[in-house]
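Peer 1: Sequence and predicted structure below; questions after.
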Amino acid sequence: MVSRVIPVQPFDLVVFGGTGDLARRKILPALFRRYCAGQMGDAARVIGAARAEMDDTAYRDFVRGAITEFGADTACAPDQLEAFLGQIGYVTLDAQGAQGWDALKARLGDADRIRAFYFSVGPGLFADLAARIETHGLAGPDTRVVVEKPFGRDLASARSLNADLAKHFDETQIYRIDHYLGKETVQNLMAIRFGNMLFEPLWNSQYVDHIQITVAESGGVGSRGDYYDKAGAMRDMMQNHIMQLLCLTAMEPPAKYDPHAVRDEKLKVIRALGPVEPGDVVRGQYEGTDSLPGYLEEVGDDSSRTESFVALKARIGNWRWAGTPFYLRTGKRLRARASEIAVVFKDAPHSIFGADAGRHRNILTIRLQPNEGIEMGVTIKEPGPGGMRLVDVPLDMTFSEALGPEAGDIPDAYERLIMDVIRGDQTLFMRGDEVEAAWEWTDPIIEAWDAPGAEPCPYATGSSGPDDALALMHRDGRRWREIRI
């Protein structure tokens, strides 16, 4: 199977924060991989913009280093890197002042082409950048702006950011990026549901017992301690990444696959979420070991009550999902790095095989990482004599095995999403009202944790999380799926 790469139109991409960690690790290597694939043509230009004093030559050396470190596995001809670097430029610029804006305007010129501005900076600079782009006449009908999370830290700040951007850009020009939506398996979730008659008739509370969504990380907060301690797992992961996975899993079929229809259905899911009861949410902090620091040591604050783990039970109040709980969990320093959506179907209404056959359930698992793929658990007879003994076996579709060598060339999330920005496709980006609705559901949970005595539960590094999270499932007669190593 050979994937077809369609080149995008010529474009200019300005990366504010062009010397930052996100640009170095993700954005610049992603652009280079798309260049090597033939999707980013020779007429495209990438301009880094930051406060650091640097000329084009120095910035190209910076980009070369980033690609060498984070994009070295890209299959490219030896001369392609130098050709790509020839399309790179740099402007020293002050996001909150006048320095560099005239130089940036001169660089961009008056060419009639797609122009994208990537805000790879903190949200505190979004309003300043948006205002200066308009003031200096850099925006036009084909202008797009890309904004990174965190998009606010609560409903009030999200509304303020939306209002600041709306002063200068139409909603159709704003791309709120969540890299989880760019993952191949996340998009395959929609293909599985709406492209196969096998699943959609069963995708409801009549046949589904419950759904688990897990995003587990084996590492700690590391160098992100200062940011993370102000955010926590609820703001950093649950409100955005996991919320998006929940929406795609639970939403009704859109009338068609386009940005407005898909995002309308996601918004309906968020608005149908019921409030989370205090007993249905668990938060935790990882403890240290002899060789690894605990959360408090990593953030340098012995009094911090910020959570590094959250597990909760969510309910969706609509006809499709009434009575079917969604169990969501995310955390750091857990047993393994793994992300998956598990759809656990109900037992057969009657077993003809007797009590000795045991309890068996079909589970559809969508793996996001590692080894992206889809697995369907089915029950069969155990081979051999001795009667009808049942055993569960997986029907496994790991992309790299099922689709051949080309599956290894699947673009990563940033590659796909940046090219979607250039194409003007907002399907995999969050809309402003969607972001606000997510915060409206999340805020009461976080506010309850500010109460006196509301302390996170400690949990051991390398475990599955706090014991209270296990009890959250056990009391319902269910259990979490094991976090695989």
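Peer 2: That came through fine.
Peer 1: From here on, just use CA atoms for contacts and neighbour counts.
Peer 2: Will do.
Peer 1: tell me which element the residue nearest to residue 457 when sequence neighbours are not counted falls in.
Peer 2: Distances taken as Cα to Cα, 6 or more residues apart in numbering put residue 284 closest to residue 457, at 4.3 Å, once the chain neighbours are dropped. Using DSSP states H and E, residue 284 sits in strand 281-286.
Peer 1: before we move on, what about residue 367?
Peer 2: According to DSSP H and E, residue 367 maps onto strand 363-369.
Peer 1: number of nearby residues for the nearest residue to residue 18 once chain neighbours are set aside?
Peer 2: Leaving aside its sequence neighbours, residue 18 sits nearest to residue 48 (Cα to Cα, 6+ apart; 4.4 Å). Residue 48 has 26 neighbours, counted by other Cα atoms under 10 Å.
Peer 1: just checking, what packs against whichever strand or helix holds residue 48?
Peer 2: Using DSSP H and E, residue 48 sits within strand 45-50. Counting contacts by 3 or more Cα pairs under 8 Å, 6 or more residues apart in numbering; DSSP states H and E, strand 45-50 packs against strand 11-16, strand 88-92.
Peer 1: Got another one to weigh against that:
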Amino acid sequence: MSHVQERTQHIGEPDISEIEQRTVRSGTITGPASMVIFGITGDLSRKKLVPAIYDLEHDQQLSPEFDLIGFARDTSDLDDVLRDSVIAHARTPFDPGVWARLRKRIHFVQGSFEDPTAFAALGSRLAQLDLLRGKPANYVFYLSIPPSAFETVCDGLAQVGLHRQEHGWRRIVVEKPFGRDLATARALGASLERTFEPSSIYRIDHYLGKEAVQNILALRFTNGMFEPLWNNRYVDHVQITMAESVGVAGRGAYYDGVGATRDVIQNHLLQLLALIAMSEPATFDADSVAAEKIKVLSAARLLGPLGRTSARGQYTTGIRDGVVLPGLTDERGFPADSATETFAALTVGVETRRWTGVPFYIRTGKRLARTTTEIAVAFTPPAGGALVSRTAPVQNVLVLRVQPDYRIELQIGAKRPGGDMDIESVSLDSDLGSVFQPARAAYERLICDVLRGDATLFPRREEIESSWRVIDPVLEYWADAAPPASYEAGTDGPDAAARMLTRAGRMWRPL
């Protein structure tokens, strides 16, 4: 079929100017673009990316002029693979009509990352789609591949001129890990910027796409009761926890030698710290939000001595609900002498006028008692007063829970019924997940933002490098220290983590 014949099938669809007007008017539909996924046969693409794109199509969030191109070495079974992935992993119910509508705009290019002819074929396919749809050359290149292949793919795109923004825009999306330390992060950033403009590089941290995480800023800056207390005069300490009950089975090839600190703290948890500690930006655009986060991360430092203010561990065999849970070195892909930590806890200070003297305790671990991610802001108990002196002190704690549920909890002191003035800690609790309609999945929000050119939820290169500056010292310290302490699967982690806080007269919140 000729291009002219193919074009006649699109009579009746809105033209580009109409689509762009709808985008501006409603803000609920993306503009005309083509997205290329490198690594479309991988786990991330099958379980997250393609289902998210289906959900966006189901909810009519994608432009009719959106095309998806899968770049893969073998495309023979991709029709069935992608359909099955959508059925298994999409948020919305599978609708054959929606899938058929989307499938008409899914295309494949077969080849390897080292094959120049495959990139030439990709360029030709993108040009054909632009002509067929009558749309500008707006391209997203999603690198759902190991970082070791980033430079090869960027070089392949550059060789056929697909990085140029002469007609339309270019955006490249990369997944973590963003390096193994500060030096490799800098090298990776420089490699990407040799081909693409810094403003065109979108670094995905899927945690920032969660509604509960975005609600941190809404809670802080739209409620007048919190911001006056958000400083070292009223905040005693902050705890940031990401605990998982699952182990690392099936991730041995990636996780061994990486560990909990690189996998979670350097990105997800330091981003949460930045959102909690940042000052209100002048405006809530991408540049202003990034500037305030960079200020926090640039001022963040590990508090020492590290032998007393940090802890790491590795899970061993345990029992939960009568089921035996294997230890790390019993998992497939891990050597018996693996020194990879599956638990890490750090004490971070933010050396600004607002936060000096307030410790931020950060912990993460696999095979812990339960799965939860939360931020707990513990306020300084009141000093003196007739009533305070008669009762046991109650610490007010504001808890922002990200998963498994999406809720806000405030612990306060209240009088217990009876004649005496007995004060007890009680919780004011709001389950926001039940208050609001079910939210879109994180990847849906982030893919939409990439297509719209909104980089607010994407960490900048300066944020990534500042985060590595925070954790590099502890990684160097642990490289020469004793192996990780053992903790039984299904517990709260190693004893050393509890001692971190008890030395300061504090305790971790129970999992």
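Peer 2: Received, thanks. Quick caveat: nothing in here was measured; it's all calculated off a predicted structure.
Peer 1: Next, the TM-score between them, please.
Peer 2: Put the two chains on top of each other and the TM-score (TM-score structural alignment, normalised by the length of structure 1) is 0.94; 470 aligned residues with a Cα RMSD of 1.6 Å.
Peer 1: Assign residue 454 of structure 2 to helix, strand or coil.
Peer 2: Under DSSP: H, G, I helix; E, B strand; the rest coil, residue 454 of structure 2 falls in the coil class.
Peer 1: What does it correspond to in structure 1?
Peer 2: Using TM-score structural alignment as the criterion, the counterpart of residue 454 of structure 2 in structure 1 is residue 425.
Peer 1: isn't its match right next to residue 259, touching?
Peer 2: Yes. Counting by Cα atoms under 8 Å, residue 259 is a contact partner of residue 425 of structure 1 at 7.0 Å.
Peer 1: Spit out the contact partners of the residue nearest to residue 18 of structure 1.
Peer 2: Residues counted as contacts of residue 48 of structure 1 (Cα atoms under 8 Å, 6 or more residues apart in numbering) are 14, 15, 16, 17, 18, 19, 59, 88, 89, 90, 91.
Peer 1: for the stretch 301-450 of structure 2, what spans make up the helices?
Peer 2: Assigned by DSSP state H, counting those that start in this stretch, the helices in the stretch 301-450 of structure 2 fall at 306-309, 386-390, 432-435, 442-452.
Peer 1: Per the alignment, name the residue of structure 1 opposite residue 496 of structure 2.
Peer 2: By TM-score structural alignment, residue 496 of structure 2 lines up with residue 468 in structure 1.
Peer 1: buried set for the host helix or strand of that match?
Peer 2: Residue 468 of structure 1 belongs to helix 467-474 when elements are defined using DSSP H and E. For helix 467-474 of structure 1, burial by neighbour count (16 or more other Cα atoms under 10 Å) applies to 468, 469, 470, 472, 473.
Peer 1: if we can go back for a sec, quick one: the strand holding residue 367 of structure 1 aligns where in structure 2?
Peer 2: Strand 363-369 of structure 1 covers residues 397-403 of structure 2 once aligned (TM-score structural alignment).
Peer 1: ok, back up a step: so the strand holding residue 284 of structure 1 matches what in structure 2?
Peer 2: So strand 281-286 of structure 1 sits over residues 310-315 in structure 2, by TM-score structural alignment.
Peer 1: just to revisit the earlier point, against residue 53 of structure 1, how distant is the match of residue 496 of structure 2?
Peer 2: Using Cα to Cα, to the nearest Å, residue 468 of structure 1 is found at 51 Å from residue 53 of structure 1.
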